[in-house]
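Asker: no sequence on this one, just coordinates:
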């Protein structure tokens, strides 16, 4: 099952359409055509076989003179079965959409990044019918961003750098630079990125550091995160109370041996009015029929 760390390393490219092209040019020195528009496309690359294949993230970069698809894979460890799927992903997308396709691997582990850079040769020695090479971002080539000026140049890229270096000794300094940089952009965007960073750091010491920064230092975007969290907490608590009351009503009816048709069961479980649910629970204690419950 994918972890929040795995998801964060590819979902961040959905947060900022220009990030992928920027990162490839900034880190790898490869300049893609000028990107005019970016959109997320279906990540399903299953063909007519009983095996489902799905990429992590697939983006369409609208360039001149045509589109370019960029597949993004989050890879935490070596997996030869997964690696053998990468050429299929590229050729499938190339066949389906009729445009150029590249694949970017993002990893938090330097060893995994080096492994992912190894070319895949398909064919006979000295005469490959297909040579596959991925773009790869890892802690061995992604810059360690620790000063505010650099962090502010591209805040989303700084988030990516913080995630990639989340296990390194430099993580504290990167997170401090990121926290300061978030204070230079609009509050709503900063709040979303701060929350995304916390979730994507997973169960790491870096996440504890990030939470400490959010707790200790006052910033407008921190207040927005806390307000949103309280609102979500209230909503979750209310939803939980509704579920508990609805189940209690059904349990009480069951103990009184009152048959509850599916439509009535759905009506009880889908009710969002706590006062109504409490009234139904009171009636369920003494009702002889279902009509008495809804009276």
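Answerer: Yep, that arrived. Source: prediction; values computed, not measured.
Asker: contacts and neighbour counts: CA atoms only from here.
Answerer: Fine.
Asker: What segments of the protein are strands?
Answerer: When secondary structure is read from DSSP state E, the chain shows strands at 35-40, 57-63, 67-74, 100-106, 120-124, 127-132, 135-137.
Asker: Go ahead and name everything in contact with the shortest one.
Answerer: In other words, strand 135-137. Taking CA atoms under 8 Å, 6 or more residues apart in numbering as the criterion, the residues outside strand 135-137 that touch it are 24, 27-28, 102-107, 113, 116-117.
Asker: 7 Å instead, please
Answerer: Residues outside strand 135-137 that contact it (CA atoms under 7 Å, 6 or more residues apart in numbering) are 103-107, 113, 116-117.
Asker: Separate out the buried members of those.
Answerer: Using 16 or more other CA atoms under 10 Å as the burial test, the contacts of strand 135-137 include 103-107, 113, 116 as buried.
Asker: got CSV for those residues, with distance to residue 59 too?
Answerer: Shown next, in CSV, are the buried ones among the contacts of strand 135-137 (distance: CA to CA, whole Å):
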residue, distance to residue 59
103, 10
104, 11
105, 14
106, 15
107, 18
113, 21
116, 20
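Asker: and stretch 139-146, how far out from the chain's middle?
Answerer: Offset of stretch 139-146 from its chain centre (CA atoms, centre = their mean, to the nearest Å): 21 Å.
Asker: Any buried residues in it, and which?
Answerer: 139-140, 142-146.
Asker: out of the residues you listed, which one sits closest to residue 60?
Answerer: Taking CA to CA as the measure, residue 60 sits nearest to residue 142 out of the buried residues of stretch 139-146, at 23.3 Å.
Asker: Comparison target below:
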């Protein structure tokens, strides 16, 4: 089965910023990761003598003076069923030994999982059968990444913000989502739309509404064509939404001034309608009806 877009977007953050893996290894797992190394993408396939290719998600190599000193393999593992765990128990130890042999340096395998429970299962030691040679994967979820609420820090580490914010948006509130907006401002326009969708898809309805409001607000200053399009579309939507609310309010006022009983269900239907064409039809009919239900009869029911 080919990797999902969700899987690939997560990896894209690490491909675009190889230092992100070092930051995760150091801050989440407390590993000694020298900060003077130059990190670059390593091979994602390795050929064994068989010959047989093994394919990993990402290998990142930290070097100094063109000499590899540390290697990090980063996997994205979204499931932890019995078959999934058995499969990775055979492949992941091989990833580590292959990269370690090729670059002659200490090699660490970390894995991002969508939830803490999956991370716990993936982090269970993998038995290789050789005494003392078991692989314990350093598995984490977005909940293990500290939330970033400072906009300056968000613009320094936008990839961290995009990975961590969905896990903390409800608990930390608006500052986390303002950090998302700040992070998107410094992201290459090629990726902004995808990353915005990536975050939105992981937020609760309340947090999603808050982020959308921030992105459309006067305090957000779009700095790219994508941001300006998003802002202008949101502004137009906001104006239409405001007009719809005004027409619904006027419609209810006319009904009540004529002494027509408006049930709570009918009032909710009118106030929830965002279609200006439907509201215009109802306004044209409101002076002629004797019951509120007559508004909803006919081809334009709303």
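Answerer: Structure received. Everything numeric here is computed off the predicted structure, so don't read it as measured data.
Asker: Can you calculate the TM-score here?
Answerer: The pair, once superposed, lands on a TM-score of 0.61 when counted by TM-score structural alignment, normalised by the length of the first structure; 219 aligned residues with a CA RMSD of 3.4 Å.
Asker: related to what we said a few turns ago, let's have the buried residues of stretch 139-146 of the first structure in CSV, adding distance to residue 291 of the first structure.
Answerer: As requested, those are exported to CSV (distance: CA to CA, whole Å):
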residue, distance to residue 291 of the first structure
139, 66
140, 69
142, 67
143, 69
144, 68
145, 67
146, 68
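Asker: Which members of those residues are the farthest-apart pair?
Answerer: Comparing all pairs in these by CA to CA, the longest separation belongs to 140 and 146, at 15.9 Å.
Asker: residues in contact with residue 27 of the first structure?
Answerer: Applying CA under 7 Å, 6+ apart, we find residue 27 of the first structure in contact with 141-142.
Asker: can you rerun that using 10 Å?
Answerer: Residues in contact with residue 27 of the first structure (CA atoms under 10 Å, 6 or more residues apart in numbering) are 136-138, 141-143.
Asker: Could you do residue 234 of the first structure as well?
Answerer: The neighbourhood of residue 234 of the first structure, defined by CA under 10 Å, 6+ apart, consists of 228, 240.
Asker: repeat for residue 221 of the first structure
Answerer: 182-183, 185-195, 214, 227.
Asker: what does it align to in the second structure?
Answerer: Taking TM-score structural alignment, residue 221 of the first structure has residue 223 as its aligned residue in the second structure.
Asker: try residue 3 of the first structure
Answerer: Taking TM-score structural alignment for the superposition, residue 3 of the first structure sits opposite residue 4 in the second structure.
Asker: Same check on residue 84 of the first structure?
Answerer: Under the alignment defined by TM-score structural alignment, residue 84 of the first structure corresponds to residue 90 in the second structure.
Asker: burial count for residue 29 of the first structure?
Answerer: Residues contacting residue 29 of the first structure under the criterion other CA atoms under 10 Å number 10.
Asker: Tell me how far the match of residue 84 of the first structure lies from residue 29 of the second structure.
Answerer: For residue 90 of the second structure, the distance to residue 29 of the second structure equals 24 Å [CA to CA, to the nearest Å].
Asker: likewise residue 151 of the second structure?
Answerer: In this view, residue 151 of the second structure and residue 29 of the second structure are 25 Å apart by CA to CA.
Asker: Who has more neighbours out of those two?
Answerer: When neighbours are counted by other CA under 10 Å, residue 151 of the second structure and residue 29 differ, and residue 151 comes out ahead with 18 against 14.
Asker: Skip the chain neighbours and tell me the closest residue to residue 224 of the first structure.
Answerer: Leaving aside its sequence neighbours, residue 224 of the first structure sits nearest to residue 191 (CA to CA, 6 or more residues apart in numbering; 6.4 Å).
Asker: what sits against that neighbour?
Answerer: Residues counted as contacts of residue 191 of the first structure (CA under 10 Å, 6+ apart) are 182-183, 185, 197, 219-226, 228.
Asker: So which of those residues belong to helices?
Answerer: 182, 197, 220-226, 228 (DSSP state H).
Asker: So how do I select the buried members of the residues you listed in PyMOL?
Answerer: Here is the PyMOL selection string for the buried members of these, based on 16+ other CA under 10 Å:
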select buried, resi 182+197+221+222+224+225
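Asker: Among the ones in helices among the contacts of residue 191 of the first structure, which one lies nearest to residue 80 of the first structure?
Answerer: Checking these against residue 80 of the first structure with CA to CA, the nearest one is residue 197 at 29.1 Å.
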